[in-house]
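*Asks:* Next one to model:
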Amino acid sequence: MEQKTAVVIYSGGMDSFTVLNRAIADGYRVFALSFHYGQRHSKELEYAANVCENLGINHKVVDIRAINSLLAGSSLTDDIDVPNAAYATENMTSTVVPNRNMILLSLAIGYAVSIDADEVLYGAHSGDHDIYPDCRPEFVEAMNQVSLIANYKPIPVRSPYLYQSKNDILADGLSLGLDYSQTWTCYNGRERACGTCSACRERLQAFASLGTHDPLPYEN
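*Replies:* Predicted coordinates:
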């Protein structure tokens, strides 16, 4: 049976880290694709590069910061405070980057076509559904349908953990023996993870729920 090839949108965070490693474990030949879109937590890209180097897989980091002048209003890219509160809709709307996943997926689909890959994978999960419109099942399905007709070669778009929680993703990763000290989640791009922003809180809660310790160093 011929080995399938996947383009994985790889941010360097724990969700995409798990998607990447799950694809490898499932026998895919993986091409990792990361984006610098002006995110204040661009430190995640350093983690992504280190992982791909250690795994010996192809990794591209694409600088698309020029689009920031069109995508104002997010605390991830503008001079707006990152919320230090629970990972919930009322706290997290400021972290939405307008149309981000449609842009990133479009570029990933083009890359997949150019290297004759079989599909595109990214790490949306059920905990994102209320907060991020471009992580909802209807968005993923719509992007998949568009991708199937946008080029001569149909490229399926999948989010393997779309109906699973952060806890489920972490549990699957731990079952693969993954080391999550190799991932960066914090929305603040400081030397250590802050431990108080919404992203850190969600991450720490997942580790606590599974009764295990997060190996990433924290400020607090």
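*Asks:* Every contact and neighbour count from this point should use C-alpha atoms.
*Replies:* OK.
*Asks:* how much space between residue 187 and residue 203?
*Replies:* Summarising the geometry, the distance separating residue 187 from residue 203, computed by C-alpha to C-alpha, to the nearest Å, is 12 Å.
*Asks:* nearest spatial neighbour of residue 67, skipping sequence neighbours?
*Replies:* Once flanking residues are discounted, residue 67 sits nearest to residue 37: 7.4 Å by C-alpha to C-alpha, 6 or more residues apart in numbering.
*Asks:* Could you verify that residue 7 is part of a strand?
*Replies:* Yes. Under the criterion used here (DSSP: H, G, I helix; E, B strand; the rest coil), residue 7 sits inside a strand.
*Asks:* Would you do the same for the sequence below? I want to compare the two.
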Amino acid sequence: MKLQPLPRHAVLIFSGGLDSTTAAYHLAANGTRLILLSIDYGQQHSVELRHAAKIAALLDSPHHVLDLRPLGALLNCSALTDPALAVPDGHYTDATMRSTVVPHRNALMLDLAVAVAVGQGADAVVFGAHAGDHPIYPDCRPAFLTAYQQMVAAANEGFLPDGFQIAAPFLSMTKADIVRVGAAVGVPFERTWSCYKGGAVHCGRCGTCTERREAFTLAEVTDPTVYASAEAVTR
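*Replies:* Down below sits the predicted model:
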């Protein structure tokens, strides 16, 4: 996991998923004090917020859930916020996964996290974008991170501590790489949540479930996830 120097105090955008949980465990293992920030934007898979709370308790880290549900109600162009739109099955990079884009999601979450970081005197904001997100989500790409870092520096001139970071330590890593890092730092994978359908257990067929299954297989790490479907949808 590439994050140098390791922050003293970080605000982590925290969904309770594989990526953000691995980032949390890695940072905590290296002595970073964490503020875990989750966002309720009316996502259909809001079950992730319960998982986030349980993992935060395991880490004994402050956990805050910000309520953006009124905003989410206006974002009826995404299958993640509009119950009338079906979450597609199949591989994460399929064109159909474009329907899961939530407009400006990472920028909005990062804005909130930066404000909290400035207010709490943290020296970093961390989020879990990774290389597998690049084809579908424009706010998970290196160009976005570079532009956003410049905006934060300009918008908070004189208020940021020296060396303040907006960090996406998994930006050049695959999901399998993240699973390997998580295994090394003791992430309780069975407590994390990925599925976009938000049922009682992972559906096993949507894009995020498909990606999750593949990541464990490629990483050669046992997958403890309970899936409703025994077989994933192939490409």
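*Asks:* mind listing what the counterpart of the residue nearest to residue 67 of structure 1 in structure 2 touches?
*Replies:* For residue 37 of structure 1, the aligned position in structure 2 is residue 41, judged by TM-score structural alignment. With contact set as C-alpha atoms under 8 Å, 6 or more residues apart in numbering, residue 41 of structure 2 has these partners: 67, 68, 69, 70, 71, 72, 81.
*Asks:* Among those residues, name the buried ones.
*Replies:* 72, 81 (16 or more other C-alpha atoms under 10 Å).
*Asks:* post-alignment, the longest strand anywhere in structure 1 versus structure 2, mean distance?
*Replies:* With DSSP state E setting the assignment, residue counts place strand 29-36 as the longest strand in structure 1. Relative to the matching residues in structure 2, strand 29-36 of structure 1 has an average distance of 0.4 Å after the fit, by mean C-alpha distance after the TM-score superposition for structure 1.
*Asks:* and residue 81 of structure 1, what helix or strand is that in?
*Replies:* Following DSSP states H and E, there is no helix or strand that holds residue 81 of structure 1.
*Asks:* Could you check how many residues crowd around it?
*Replies:* A total of 13 residues lie near residue 81 of structure 1 under the criterion other C-alpha atoms under 10 Å.
*Asks:* now do the one 3 residues further on
*Replies:* Other residues within reach of residue 84 of structure 1, judged by other C-alpha under 10 Å, total 17.
*Asks:* right, and it touches residue 197 too?
*Replies:* Yes. In terms of C-alpha atoms under 8 Å, residue 84 of structure 1 counts as a neighbour of residue 197; the distance is 4.1 Å.
*Asks:* And the counterpart of residue 115 of structure 2 in structure 1, how far from residue 151 of structure 1?
*Replies:* In structure 1, the residue paired with residue 115 of structure 2 is residue 110, using TM-score structural alignment. Distance of residue 110 of structure 1 to residue 151 of structure 1, computed by C-alpha to C-alpha: 9 Å.
*Asks:* residue contacts, residue 17 of structure 2?
*Replies:* Residue 17 of structure 2 sits in contact with 48, 52, 192, 193, 194, where contact means C-alpha under 8 Å, 6+ apart.
*Asks:* Just the ones of those in helices?
*Replies:* Members of the contacts of residue 17 of structure 2 lying in helices (criterion: DSSP state H): 48, 52.
*Asks:* now, the most widely separated pair of the contacts of residue 17 of structure 2?
*Replies:* Comparing all pairs in these by C-alpha to C-alpha, the longest separation belongs to 52 and 194, at 11.2 Å.
*Asks:* Now do the strands in structure 1.
*Replies:* Shown for structure 1, the strands assigned by DSSP E span residues 5-9, 29-36, 58-63, 119-121, 157-158.
*Asks:* Export those strands as JSON lines, with columns for distance to residue 212 of structure 1.
*Replies:* Formatted as JSON lines, the strands of structure 1 follow (distance: least, C-alpha to C-alpha, whole Å):
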{"stretch": "strand 5-9", "distance to residue 212 of structure 1": "27"}
{"stretch": "strand 29-36", "distance to residue 212 of structure 1": "28"}
{"stretch": "strand 58-63", "distance to residue 212 of structure 1": "30"}
{"stretch": "strand 119-121", "distance to residue 212 of structure 1": "27"}
{"stretch": "strand 157-158", "distance to residue 212 of structure 1": "29"}
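*Asks:* what about residue 187 and residue 203 of structure 1, which has more around it?
*Replies:* Under the neighbour definition other C-alpha under 10 Å, residue 187 of structure 1 and residue 203 were set side by side, and residue 187 has more, 26 against 21.
*Asks:* What's the more buried one aligned with over in structure 2?
*Replies:* Aligning on TM-score structural alignment places residue 187 of structure 1 opposite residue 196 in structure 2.
*Asks:* pretty sure its match is in contact with residue 89, am I right?
*Replies:* No. Distance between residue 196 of structure 2 and residue 89: 9.9 Å, which falls outside the contact criterion (C-alpha under 8 Å).
*Asks:* what's the overlap in contacts for the two?
*Replies:* Common neighbours of residue 196 of structure 2 and residue 89 (criterion: C-alpha under 8 Å, 6+ apart): 206, 207.
*Asks:* quick one, the lengthiest helix in structure 2 and strand 9-13 angle?
*Replies:* Longest helix in structure 2 by number of residues (criterion: DSSP H): helix 105-120. Calculated by axes from the mean of the first three to the mean of the last three C-alpha atoms, to 10 degrees, helix 105-120 of structure 2 forms an angle of 150 degrees with strand 9-13.
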